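*Asks:* Output the structure for:
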Amino acid sequence: MLQLGIIGTGAIAHHFIAAAHQTKHYQLAAIYSRTMESAKAFAERYQQSLQLYTDMEEFLTSTIDILYIASPNSLHHGQAKAALLAGKHVIIEKPAVTRPEEWADLVTIAKEKQVFVFEAARNYHEQAFTTISDFLVDKEIWGAHFSYAKYSSKMPDLLDGKTPNVFSSQFAGGALMDLGIYPVYASVRLFGAPISARYTAQQLPNTVDLNGSGQLMYPNFQVTIQTGKNIHSSLPAEIYTNQGTLVLDTIEHISSAIFHPLKGEAEVLAITQAPHTMLEEARQFATMIEQPQPELYENWLAAAQAVHTTLYRMRQDAQIYFEGEPHENDTSC
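*Replies:* Next up, the predicted model:
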């Protein structure tokens, strides 16, 4: 049983703990938060004695085996690096990093310390994508459209003049990083790394994007993505082939995949949706630690590198800059 530690006391951490416990591979053991009050409030719903920490060094020297990091985006790299150096396995909520070189850094440290590092990009690990990949193997891809946009619960605060973390350049927020990563991961999972990428967006004065659309370019086709946090999309995902169009109800936690051939009747693919959105990734991470599959693990690492390279290219194209990053309007460079 993996002893699980948590960094970050938001709702997403509760969701991961629920999924982790369902796998029967993890046992929640410790919580880290900046204040003891928030750590205690987070721990209240669990009927067990938990170790609570406000000192990161003490937390990392505890008996936990693996950490789940769900702090603001800009803190992920530093916290994950410290945990890996302490010899802990690490699961980082997406986006794991803000720049591709940060992911490469974490991978290097994890290998040196002989521990695992995972990005919690839940759709990448869905069994549904294996079913879809197998179905597409004999078809020529002509393109795709992947949409993932949800109206944020933090929009009222933004409209009141506040800057929630999800819209903050200090904390590496925005639609692309928070939700756009899902269609990018779907594209990399199905088609591999794109050769280039573009992105245009509706942006705040701090350059962080509220919504946007982009294109991932492959040698013979393009994937269009749409994302947003000030809009809501109910559009299905579509994959276009020389034999017809495959329609998915979504690109995360997929429950339906129907192929509409150019001629003939529609074909329904056998998709079994997991009972929890984070169950499949939590199970796969634990299994990888307990029964390592080096080739598969390397595929995961390479996919994450491709995703973060793509996201960074898209940010550059839209001129989205996070705090501390140099850009063309920075006269100090």
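*Asks:* switch to C-alpha atoms for all contacts and neighbour counts from now on
*Replies:* Noted.
*Asks:* Do I have it right that residue 173 meets residue 71?
*Replies:* No: with contact defined as Cα atoms under 8 Å, residue 173 does not count as touching residue 71 (11.9 Å).
*Asks:* Those two: which is more packed in?
*Replies:* The neighbour count for residue 173 versus residue 71, taken as other Cα atoms under 10 Å, is higher for residue 173 (23 against 20).
*Asks:* Doesn't the more buried one lie inside a helix?
*Replies:* No: according to DSSP: H, G, I helix; E, B strand; the rest coil, residue 173 belongs to no helix; its state is coil.
*Asks:* who's in contact with it?
*Replies:* 73, 165-167, 208 (Cα atoms under 8 Å, 6 or more residues apart in numbering).
*Asks:* Take those and write them to TSV, including distance to residue 254 and secondary structure.
*Replies:* Shown next, in TSV, are the contacts of residue 173 (distance: Cα to Cα, whole Å; DSSP: H, G, I helix; E, B strand; the rest coil):
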residue	distance to residue 254	secondary structure
73	25	helix
165	28	helix
166	25	helix
167	27	helix
208	29	coil
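*Asks:* okay, these in CSV with neighbour count and distance to residue 201 next?
*Replies:* Below are the contacts of residue 173 laid out as CSV (neighbours: other Cα atoms under 10 Å; distance: Cα to Cα, whole Å):
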residue, neighbour count, distance to residue 201
73, 24, 20
165, 16, 19
166, 23, 16
167, 26, 14
208, 27, 9
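*Asks:* now the other sequence, so there's something to compare against:
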Amino acid sequence: MFNVKWGIIGPGGISSTFVDDLLLPSHQTHSGRDQTIKHSIVAVGSRDVLRARKFVRDHVGTEGGCKSYAGYEGVFADENVDVVYIGTTHTHHYAATKAALLAGKHVLAEKPFTTTAREARALINLAREKSLFLMEAVWTRFQPMVIEIEELVRGGKIGDVRRIFADLGWDAQIDGLSSTSRVISPELAGGALLDLGPYPLLWPLLLIPEASTSLPSSISASIQKTQLDSIASQVDAQTSFVLNYDQSKAQAILSCSITSETFGDSAVVIHGSKGTISIQHPCFRPESYTVKLFAETEAESTKEEETVVTKIAGRGMYWMGDEVGRCLRDGKLESERMGLEVTLLQMEIFDEVRRQGGYELPEIEL
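*Replies:* Now for the predicted structure:
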């Protein structure tokens, strides 16, 4: 069994979820876990060492000898660490990932990978120069139901993809948040697009043929800003963007919000020439989808309808962790399922959406 030894940077909510998932016994998780991969948390770094120690007690346990470090440098220098998980706030992803790579560590960086395509390109070049594994933590891509839906579409079940609607909304109650909250702070790249946008965008990148290798033929975006009196510079509260792919004759209509909730069984709707697939909310962790094929005669409303339901234990991030383990074991520097060029395309799309919406981020020195 290949043992992946993890260092964790930024012991916040997403890191807690990731570690809890990694350490779930395989018999408690959904089928499809890689039984040849084992995960160990060997180091945790935080600017507050007491917070790192609490994280170890709460999520790792004290018996395994996991070390707690004040700051991140100790994790990067720890000889026991194979790969570093970056779970910091958005604007700190670039610096932490760069430092880990310069220290010779493989990296799994939370989404959004960076705040701009310029930063993403610099990190990708550095990882390739150092011959180190690097991946954005778009964990939804590795869930069996998502792979199943992709295989149905690619296998022609609903014909050619014509349109994809995808939405993710969360009412963050922004009027009651502190101005320093990562959700609404411009200095922390707050707003809906970078926090939630990767999940709706995942679906066209997976399902429209040329979307994973080339930018859309055109992008049309609209941003509604937060308009909070407590913050001089406003972030995006609600964002919608339309991507046209002329080669496939397909269009993606995507939206995200931190002021309204998404509900129901149509968080994602994939329209094909022969039918549709509707995916239940949330689009980042679907447990149900329905396939409807168009009738061949006017007497029938649909030719075929099927609903598939699968319950997921935990959050479902362990499949992504297993993928990292396989890549490290096999000497791969990129995941074939979540390649770096796809990450770069995503960041370039987000750059254009923000440009059209007039949302400028703080410049980060490379």
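*Asks:* Superpose the two chains and report the TM-score.
*Replies:* TM-score for the superposed chains, counting by TM-score structural alignment, normalised by the length of the first structure: 0.89, backed by 322 aligned residues with a Cα RMSD of 2.2 Å.
*Asks:* can you give me the helices for the stretch 151-300 of the first structure?
*Replies:* Secondary structure of the stretch 151-300 of the first structure, counting by DSSP state H, counting those that start in this stretch: helices at 155-159, 175, 181-191, 279-290, 294-318.
*Asks:* So which elements touch the fourth one?
*Replies:* Helix 279-290 of the first structure makes packing contacts with helix 11-23 when contacts are defined by 3 or more Cα pairs under 8 Å, 6 or more residues apart in numbering; DSSP states H and E.
*Asks:* what separates the helix it packs on from the chain centre, distance-wise?
*Replies:* 15 Å (Cα atoms, centre = their mean, to the nearest Å).
*Asks:* same deal with stretch 195-208 of the second structure?
*Replies:* 9 Å.
*Asks:* With stretch 189-197 of the second structure instead?
*Replies:* For stretch 189-197 of the second structure - counting by Cα atoms, centre = their mean - the centre lies 11 Å from the chain centre.
*Asks:* and it, which stretch of the first structure?
*Replies:* Mapped onto the first structure using TM-score structural alignment, stretch 189-197 of the second structure spans residues 172-180.
*Asks:* Buried residues in that stretch, which are they?
*Replies:* Going by neighbour count (16 or more other Cα atoms under 10 Å), the buried part of stretch 172-180 of the first structure is 172-180.
*Asks:* One more: stretch 76-89 of the first structure?
*Replies:* So for stretch 76-89 of the first structure, counting by 16+ other Cα under 10 Å, buried means 76-77, 79-85, 87-89.
*Asks:* Widest-spaced pair of the residues you listed?
*Replies:* Across these, the longest distance by Cα to Cα is 16.5 Å; it joins 76 and 87.
*Asks:* From residue 114 of the first structure, how far out is residue 209 of the first structure?
*Replies:* 37 Å (Cα to Cα, to the nearest Å).
*Asks:* So between these two, which is more surrounded?
*Replies:* Set residue 209 of the first structure next to residue 114 and count neighbours by other Cα under 10 Å: residue 209 wins out with 29 against 13.
*Asks:* Apart from its chain neighbours, what residue comes closest to that one?
*Replies:* Leaving aside its chain neighbours, residue 209 of the first structure sits nearest to residue 203 (4.2 Å; criterion: Cα to Cα, 6 or more residues apart in numbering).
*Asks:* for the aligned residue in the second structure for the one you found, what are its contacts?
*Replies:* Residue pairing (TM-score structural alignment): residue 203 of the first structure is matched to residue 225 of the second structure. Contact analysis of residue 225 of the second structure by Cα under 8 Å, 6+ apart lists 234-238.
*Asks:* With respect to residue 347 of the second structure, which of those is nearest?
*Replies:* residue 236 (16.1 Å).
*Asks:* In this structure that closest one contacts residue 189, no?
*Replies:* No: the pair residue 236 of the second structure / residue 189 is not scored as a contact, 9.7 Å apart, by Cα under 8 Å.
*Asks:* for residue 54 of the second structure, helix, strand, or coil?
*Replies:* Residue 54 of the second structure ends up helix, using three-state DSSP.
*Asks:* Residue 52 of the first structure versus the aligned partner of it in the first structure, what's the distance?
*Replies:* With TM-score structural alignment defining the correspondence, residue 54 of the second structure maps onto residue 41 in the first structure. As judged by Cα to Cα, residue 41 of the first structure and residue 52 of the first structure stand 11 Å apart.
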